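# fold the following and give me the result.
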Amino acid sequence: MTDREEIKAKLRSNFDGKIVRKDLTKKIKEGANVPVYVLEFLLGQYCGSDDEQIISQGIEKVKKILADNFVRPDEAQKTLSVLRSKGMYTVIDKITINLNIRTDQYVADFSNLGITGIPISSEYPEKYDRLLCGGIWCIVQLEYVFNEQDKHSNPIKITKLTPIQMPHVDINDLKEGRKSFSKEEWIDVLLRSIGMEPDQLNEREKWLLLLRLVPLVENNYNLCELGPRSTGKSHIYKEISPNSILVSGGQTTVANLFYNMNKRTVGLVGLWDCVAFDEVAGIKFKDKDGIQIMKDYMASGSFARGKEEKAASASMVFVGNINQSVDVLLKTSSLFDPFPPEMATDTAFLDRIHCYLPGWEVPKFRPEHFTDDHGFITDYFAEFIRELRKSQESDALDKYFKLGKNLNQRDTIAVRRTVSGLVKLLYPDGEYSKDELEEILRLALEMRRRVKEQLKKIGGMEFYDVNFSYIDNETFEEKYVSVPEQGSSTLIPEGMCNPGQVYTVSTGKSGMIGLFRLESQLLPGSGKFTCNGLGSDREARESTQNAFNYLKVNGNRISQSISTTTKDYIIQYQDLQGIGMTSTLSLPTLIALCSIAIQKSTVSSLAVLGDISVSGTVSKVENLANTLQVCLDSGAKKVLLPITSAVDLGTVPPELVGCFNLIFFNNAEDAVFKALGVE
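As a prediction, this is how the structure comes out:
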C-alpha cells in the first residue's frame, strides 16, 4: 500500500463523511459560483466512494441540485414564483434565525432569496445554535399556502431544514482520529484539505503554508506575508474558511473595521475570526486615528471608542506583493517597504506583528501544485480550526525550553502565540515529543526575528537585541536561530578590497545612518581631482575637496610616491542604501586617495568612521551605537574609529562592541596608516 493509499484508508476509518476528493471540487467550482463549503458538503454526500461510476453519477446529481435549488440573488423572484406555482420547493440558501421577542417566536431570514421574518420551529435553533450566530447555509424545504381569510399571515412555511455547514464539531472525535496519523501524514492531510499537493512541496514550503493557518486557530494573531504574485497569499482567507474575510483594495474606515458610533455596532473584528488585508500597499484609513486604533487593537485585542472599551478576538493578516528581489530590498530599505509610508516607518505598528512569513520562499503555484487527492471537507476543516481557537497552548514550550535573554515581552508573546497555533494544528491531541516541539519553536523564533531585524534597520538601537535563542531545560545548552536571508545582505565583502576602494558608515541626507562605498582610479595627468556620484550636493563636494587639499600639503609625509601634480584622481561615490549622500567624506576620501596612489588595499572587512577638517583635526562619531549597528549589519569586522570616540563606547551594548576589532587613530595620517595596515 502506498503512502497515499494508507492516508486515505486512515481518513476513511476515522473521518468518514467528512472527507472529499479535491479534484471534484475543482471540476464543479470552475463553473458554479457557490461557496466551496456548500459544494464540498454535497460532494461528501453523493461522491463519498472510490467507485468511478458512483462518483460520476454523484457529480451529475450535485450539478442538478445546484442548478435547480441554489438560489441566485438575481433569480430570487423567479424562485418565489416557482414555489407559488408548485406549492412546495427546496432551496439552498444562507439562513439566519432571530427571536422575535414581541411575538415570542423564532423567525428565519434568507440571504439570497431576500425574504425575512419566516416563522420556524424552535427545534432548529435549539439543535443548531449557529443559526442564531450569523447564520449557516442550509437545504430548506418550503411550502406555499395562501390564506384568503388571513391575508396578513405569511404564506411561506418551512417544513424541513438541513444544515449544509457543519452545525457542530466534536473536537474529541478529531483528537481521537489524529492519533492514527504520524506527523508527516497529518501535515499532508492538512495541506490537501486547503487544496495543495504536499508531494510537490519540500519540507520548508509545507511549514510556510501551515503558518498561513495560524491566524485562523489563534486569537488576536498578527501575521504579515509579502512575496511575489501567484503564490496564493490570500487564497486561504478568501476561499477556505467561512470565518475569515478578505478586505480587498485596502481602503477602510474605523467604523467598518472596529466600531460604528452611530449604529452602535462592532465592525469586522467583532464578526470574523480573521480579517485579512489584500495588497497592503493600498491600506488607507479615511479617519486620521485609524492606524492608532489599529495599533491599540493589535497590541491588546481591544480598542476604545466613545466612552467604552470593546474587546474582540479577530486576527489581523497583511498580505502584499514585493516587486523587487529580497536582496535589493535588504540592501536599500527594509522588508516592510511595500506597506504604505505611514506604516512602513512606524516601528510601534510593525513591532506588533507576531510573524513575518517569507512569501518569496513559497513557490509560484502551477496546476500540479493543486491536489486531486482526499482532504477534509472545507467546512469541517474550518469548523474544527475554529473550535481550536478556544484552547491555549502558549505555555507548551515551557516543558522543555526557556527563551533567551534577547527576547523582550513583545517578542516572547509573538513566539508563544506562533508555537501555540502550530501545536494546536499539528498535535490537537496534545501528544508531541521534545524534538517535534523544538522544530516548531525554531520556526516561531525565525518568523519573529525577521520582524525584529527590519525594526533594527528602521528604528536603530532600540531594537538591537535580535540574537534570538532558546535554552534546553535539561542540558542548559543555548541555541541561536537566524533568518536565512540575512546572510546575503552583507555589503562589505570579506577579504581584501581593490586598492582605492573604501567603505564608510555615516548619516545621509535623510537623517538615517547608512553605508557608502568609494571606488578610485589613478590616471597620468596634471593633478585634477574628479568626484562622480555626488550630484549637486555642495557640502559633500566641499568635504571631498578638503581631503584633496590636505593631500596636496601633506602627501609627502604619508608616502614619497604620492603625487598630486603628475596624476589625475577620479573617485566614484555610491550611496548603497538609498538614504541620500553623506557630507562626512573627508577622511574616507583621503584614505581612498592614498590607497590608490600607493596601490595598497585597506585591511580586510573595514568600515571607516569619523571625519577630519581641512587642517586635519579629527571629529568624533555622532550616534556611535547606531553607527556600529549599521557596521555590523553591513558585514564589517574591523572598524577604524577616532580616539575621541572611545569615551562614547560606554553607550554601546557590550555584545555589539565585542563583534569588532576596533582600530583607534589620533590624527589623519595615523588613520591612513592604520587603514592601509602600514605600521
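
# contacts, neighbours, all on C-alpha from now
Fine.

# helix or strand: which one has the most centrally placed residue in the chain?
The centroid of the chain falls nearest to residue 224 when counting by CA atoms, centre = their mean (2.0 Å). Element membership of residue 224, judged by DSSP states H and E, is strand 222-227.

# what's next to that strand, contact-wise?
By CA atoms under 8 Å, 6 or more residues apart in numbering, the surrounding residues in contact with strand 222-227 are 215, 233, 298, 315-322, 338, 352-361.

# show me what contacts residue 119?
105-108, 157-158.

# quick one: buried ones out of these?
Using 16 or more other CA atoms under 10 Å as the burial test, the contacts of residue 119 include 106-108, 158 as buried.

# can you put the residues you listed in CSV and add secondary structure and distance to residue 544?
Below are the buried ones among the contacts of residue 119 laid out as CSV (DSSP: H, G, I helix; E, B strand; the rest coil; distance: CA to CA, whole Å):
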residue, secondary structure, distance to residue 544
106, strand, 83
107, strand, 82
108, strand, 80
158, strand, 87
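
# and of those, the nearest to residue 453?
residue 108 (52.5 Å; CA to CA).

# any idea which element the residue nearest to that closest one when sequence neighbours are not counted lies in?
For residue 108, ignoring the flanking residues on the chain, the nearest one in space by CA to CA, 6 or more residues apart in numbering is residue 97 at 4.4 Å. Applying DSSP H and E as the criterion places residue 97 in strand 88-100.

# buried residues in that strand, which are they?
Applying a neighbour-count criterion of 16+ other CA under 10 Å, the buried positions in strand 88-100 are 88-99.

# and if you look at stretch 388-397?
So stretch 388-397, judged by 16+ other CA under 10 Å, has buried residues 388-389, 392-394, 396-397.

# all the strands of the stretch 251-400 of the chain, in order from the start?
Using DSSP state E, counting those that start in this stretch, the strands found in the stretch 251-400 of the chain span residues 251-252, 259-260, 265-266, 274-277, 284-285, 302-305, 308-311, 315-321, 355-358, 374-376.

# here's the other one to compare against:
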Amino acid sequence: MSTLDQKINEHFQGLVVRKDLVKTVKGNAIVPSYVLEYLLGQYCATNDEATIQTGIETVKEILAKHYVHRNEAGLVRSNIKEKGRYKVIDKISAALNEKTDAYEAQFSNLGIKKVLVDSGTVKAHPKLLVSGVWCIADIEYVFSEDQNVSPWILSTLKPIQLSHFDYDAYVAARQQFSTDEWIDLLIQSIGFNPEMFGRRSKLTQLVRLIPFCERNYNLIELGPKGTGKSHVYSEFSPHGILVSGGEVTVPKLFVNNSSGKIGLVGYWDCVAFDEFAGKQKRVDKALVDIMKNYMANKSFSRGVETLGAEASMVFVGNTRHTVPYMLKHSDLFDELPDKFYDSAFLDRIHFYIPGWEVDIIRGEMFSDGYGFVVDYLAEILRSMRNYDYSDQYREYFTLSSDISTRDRDGINKTFSGLMKILFPQGGATRDEVEEVLRFAIEGRKRVKDQLQRIDTTYGEVRFSYQDQEGQEILVTTLEEEEYPGYYHQTVSTPDDEGVELEPTAGVKGGEPEELHAPEPALEEKHLTFQENQKGISFDGLFGAYLKGASKITVTDPYIRLFYQIRNFMEFLEAIVKNKAEEDEVAVHLVTVRDEFKGDLQDESFEKIQESARTVGIDFTWEFDDSGTIHARHIVTDHGWKISLDRGLDIFQHYEMNEAFAFANRLQQFRSSKAFEVTFIRQEQKA
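Predicted coordinates:
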C-alpha cells in the first residue's frame, strides 16, 4: 500500500474500501456503485488481504444468490414460492392504491406488482414513492384463492444506505491530512487515480460533488463524449437521481396538479439531466418557465399554492464542436435545445464545468487505492447541506463591486460547496482560500461571458477581487487565455448568416500568435501557462529560438522514465523542423541516471543517438550524479538561455499507446500542466 493508503486506513478504519474491488464483484449485475460498495463496506472495509479476499467471495455469493437479474426473475419467483420466504436485492417503488387505500410495491427486476407495504415503511422511506430505491427485502409467498389478493408479501425492507455516521469524527480525522492528501483521498473515493490528474482537473472533478452538499445549486457541464459527466449522478449517491433530459415533464419534476403528488425535486438532493444537449430536442416551454422560477427562487407553483424544495439541478450534455469553433461561430451554450437556449434560464446557472478540459476516461485512470465507501461520503455530503461556508473568503478578499447579486450568489455557492468538501474543519490558508475563490469566479464568469454573446442587454462585468492591501486581481477563464481573438467577439445574428467573425489583430486562429508563428525579432520574455491549456507544442514554444543554433545543451534531471524520454525525443523533432536540411546540430543532454532502470535509460539514449544521426543531429549525453543538478534549462550557442520550471515535462498524461489518438500524434492537442518559461538573451562566447 502507498503511504496515503496506510494513512487512510489508520484514520478511517472500516469506512474505506479498495476501489478496484467494485469491478471485481460487479460481474454482470446492473447495479449502481453505491449498492456494491454498501456490501463491500460490510465485508471488505479493511486493509487485511485475507479478510478482503474472504469478503469478496461473500459479496459475490450474496449477489449471486440474492441480486435479481431480469432474465432469471422466473427462477427467483419460483425460489420464493418453494421456500416460502427469500431475500432479494432489487429496486423497489411504491404507489398508493386509492381503491383499496393501501400502498403497493413494485419490484423492478423481479417483475412482481401489488405487493402490500405498510404505511410506516413508506413514511420512513418516502423515496419509494418516486422512482424507487435499491433495497434488500424479504419476500414471502402465500397463495390465496381470492384473485384480488396478491400472494406476494413484503416481510422486511431495508434501503441500501448507511444507517448512521459520526460527522465530528469525520472532521477530526480530516485534520490529520494535508490538503493535497485530502484531495487525493476524495479523488480515489470517486474511483480515479489522482496521479493521472493535475490540481485543476482534480478540482473540476470535485465540483461535480457540490450539488450533493449545497442546496439549490445549479450546475452545467458540456463537453465531449466519454468524460464521465453523468457517472457521479447515477452511481455515486443514493440521494441523487439521473433522468434523461428528453423524458422530463412538469408533473414528474415538480408537481402533478391532478393528484397533488410532488415530483422529483421534493425527494432528491440532486436531480441531474442526462443527454441535456441537442438542438433538435423537443422541450415543453412551460417546463422551462417553471424551472427558471425554481432555479431562481427555490419554489414552484401548484395552482394557487407555492411550494419550496431544496434539490440541486445538474445539466450534462455532449458537444459536437471544438471550443475555438464554438467561440468563432456561436457560443459555449450552442448545443442546447432552443427552449433552454434562453438567457434568463442560463443566467440562473451557478457554475459551468468546462467539459472539454476533462479527459476521456481510460482504463489506467481508475484507482486501485483506498477511498471512502461512497455511501458514507454521500451521507457526509448530505449533512453538510445544513452549513454555509460562503463567507470564509471575506477575511482576506472582497469581490469587485461590479459583480451583480446573481453573479455573487453563484460564486458564493460554489465557494461554499468546495470549502465544505476540502476544508470541513476550517483553517484553510490564505492561498488555499484564494485558489478556491478564483476557481468559483471562473466558473460563473464562463456563464456570464457567454450570456453577453447571446444577449447584448447584458453589460460587461469585471470579474475580479481585491486583497487586504487593496490590490485588484482580475480573473479570466482558460479558454479566454487560449483564444482571445474569438472569446471577446459578439456572435453574428441570423441576419448576418454567412459572415464569419474575424479574429483580433495579432492573433492567429484565435490563439496567441507567439505559440504558433515565429516572431520577426526574438525578444526576452516570460510566459505563464495554466493547467489544462492546449495549443502548446515544443515547436511553437521554442522553435524560433532554436533556429540557427549549431550547439544546444539541455539540462533536465528528469529524463529517466519512458514518457520523459519520449518528451526529449519530441524536443529533438522540434530542432529538426527548424534547421536547414544541410546543417548539423550538436545536442548535449545533462540529466540524472535512473536508480532502478539505468540500463533501460542507456538503451533508449543509444537508440535516439543512432536515429538522430540520420537527420543531422549529433546527440550526446552525460549523467550528473553529484545531486546538485536542480535547474532545468536549454542553452544555445547563438545567445539564448530558456529557463524551464518543469523542464520538458509540460504535458499531462495522455493515451500514449493509442496510435489513432491525435493527442498521441500532435502535442497541441494535449492538455498541459501549469508551467512557466523564461527566455533570456546571453552574451555569446568568442
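
# could you get me the TM-score between them?
The TM-score (TM-score structural alignment, normalised by the length of structure 1) is 0.66; 502 aligned residues with a CA RMSD of 3.8 Å.

# picking up where we left off before, out of the buried ones among the contacts of residue 119 of structure 1, who's nearest residue 608 of structure 1?
Of those, the one sitting nearest to residue 608 of structure 1 (CA to CA) turns out to be residue 108, at 74.6 Å.

# so who does that closest one touch?
95-98, 116-120.

# could you dump those to a markdown table with distance to residue 550 of structure 1?
What follows is the contacts of residue 108 of structure 1, written out as a markdown table (distance: CA to CA, whole Å):
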| residue | distance to residue 550 of structure 1 |
| --- | --- |
| 95 | 84 |
| 96 | 83 |
| 97 | 86 |
| 98 | 86 |
| 116 | 88 |
| 117 | 90 |
| 118 | 92 |
| 119 | 95 |
| 120 | 94 |
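
# and of the residues you listed, the nearest to residue 294 of structure 1?
For the contacts of residue 108 of structure 1, the residue nearest residue 294 of structure 1 by CA to CA is residue 96; the value is 30.0 Å.

# ok, longest helix in structure 1?
If you go by DSSP state H, structure 1 has its longest helix at helix 434-459.

# what residues in structure 2 pair up with that helix?
On structure 2, the counterpart of helix 434-459 of structure 1 by TM-score structural alignment is residues 430-455.

# for residue 357 of structure 2, give its distance to residue 236 of structure 2.
Going from residue 357 of structure 2 to residue 236 of structure 2 by CA to CA, to the nearest Å gives 22 Å.

# so where does whichever residue in structure 1 pairs up with residue 411 of structure 2 fall, helix or strand?
Matched by TM-score structural alignment, residue 411 of structure 2 corresponds to residue 415 in structure 1. Assigned by DSSP H and E, residue 415 of structure 1 belongs to helix 409-426.

# columns distance to residue 423 of structure 1 on top of the buried residues of strand 88-100 of structure 1, output as JSON lines?
Shown next, in JSON lines, are the buried residues of strand 88-100 of structure 1 (distance: CA to CA, whole Å):
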{"residue": "88", "distance to residue 423 of structure 1": "49"}
{"residue": "89", "distance to residue 423 of structure 1": "46"}
{"residue": "90", "distance to residue 423 of structure 1": "42"}
{"residue": "91", "distance to residue 423 of structure 1": "40"}
{"residue": "92", "distance to residue 423 of structure 1": "37"}
{"residue": "93", "distance to residue 423 of structure 1": "36"}
{"residue": "94", "distance to residue 423 of structure 1": "33"}
{"residue": "95", "distance to residue 423 of structure 1": "34"}
{"residue": "96", "distance to residue 423 of structure 1": "34"}
{"residue": "97", "distance to residue 423 of structure 1": "35"}
{"residue": "98", "distance to residue 423 of structure 1": "37"}
{"residue": "99", "distance to residue 423 of structure 1": "39"}
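
# please identify which of the residues you listed is nearest to residue 251 of structure 1.
residue 94 (27.6 Å).

# so who does that closest one touch?
Per CA under 8 Å, 6+ apart, neighbours of residue 94 of structure 1: 110-112, 135-138.

# repeat that for 7 Å
Neighbouring residues of residue 94 of structure 1 by CA atoms under 7 Å, 6 or more residues apart in numbering: 110-111, 135-138.

# show me which of these is closest to residue 150 of structure 1.
Relative to residue 150 of structure 1, the closest of the contacts of residue 94 of structure 1 is residue 110; by CA to CA it sits at 23.3 Å.

# the closest one touches residue 131, doesn't it?
No: with contacts counted by CA atoms under 7 Å, residue 110 of structure 1 stays clear of residue 131, the gap being 11.3 Å.

# anything in contact with each of those two?
Taking CA under 7 Å, 6+ apart as the contact rule, residue 110 of structure 1 and residue 131 both touch 95-96.

# all helices of the stretch 451-600 of structure 1, in order?
With helices called from DSSP state H, counting those that start in this stretch, the stretch 451-600 of structure 1 shows them at 538-558, 586-597.

# could those helices go into JSON lines alongside distance to residue 255 of structure 1 and mean neighbour count?
Below are these laid out as JSON lines (distance: least, CA to CA, whole Å; neighbours: other CA atoms under 10 Å):
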{"stretch": "helix 538-558", "distance to residue 255 of structure 1": "49", "mean neighbour count": "18"}
{"stretch": "helix 586-597", "distance to residue 255 of structure 1": "55", "mean neighbour count": "27"}
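
# out of those helices, the one nearest residue 519 of structure 1 is which?
helix 586-597 (7.4 Å).

# in structure 2, what range does the closest one match?
Taking TM-score structural alignment, helix 586-597 of structure 1 hits no residues over in structure 2.

# now for the following helix or strand past that helix, which elements pack on it?
Using DSSP H and E, the helix or strand that follows helix 586-597 of structure 1 towards the C-terminus is strand 606-608. Judged by 3 or more CA pairs under 7 Å, 6 or more residues apart in numbering; DSSP states H and E, strand 606-608 of structure 1 is in contact with strand 502-507, strand 638-642.

# following element in sequence after strand 606-608 of structure 1, please.
Where DSSP H and E defines the elements, the next helix or strand beyond strand 606-608 of structure 1 is strand 611-612.

# which one of the buried ones among the contacts of residue 119 of structure 1 is nearest to residue 272 of structure 1?
residue 108 (21.4 Å).

# how close does that closest one sit to residue 83 of structure 1?
Counting by CA to CA, the gap from residue 108 of structure 1 to residue 83 of structure 1 is 17 Å.

# ok, now residue 544 of structure 1?
According to CA to CA, residue 544 of structure 1 stands 87 Å off from residue 83 of structure 1.

# would you map the helices across the stretch 151-300 of structure 1?
For the stretch 151-300 of structure 1, the helices defined by DSSP H, counting those that start in this stretch occupy 171-178, 183-193, 203-211, 214-217, 235, 254-257, 268-271, 290-300.
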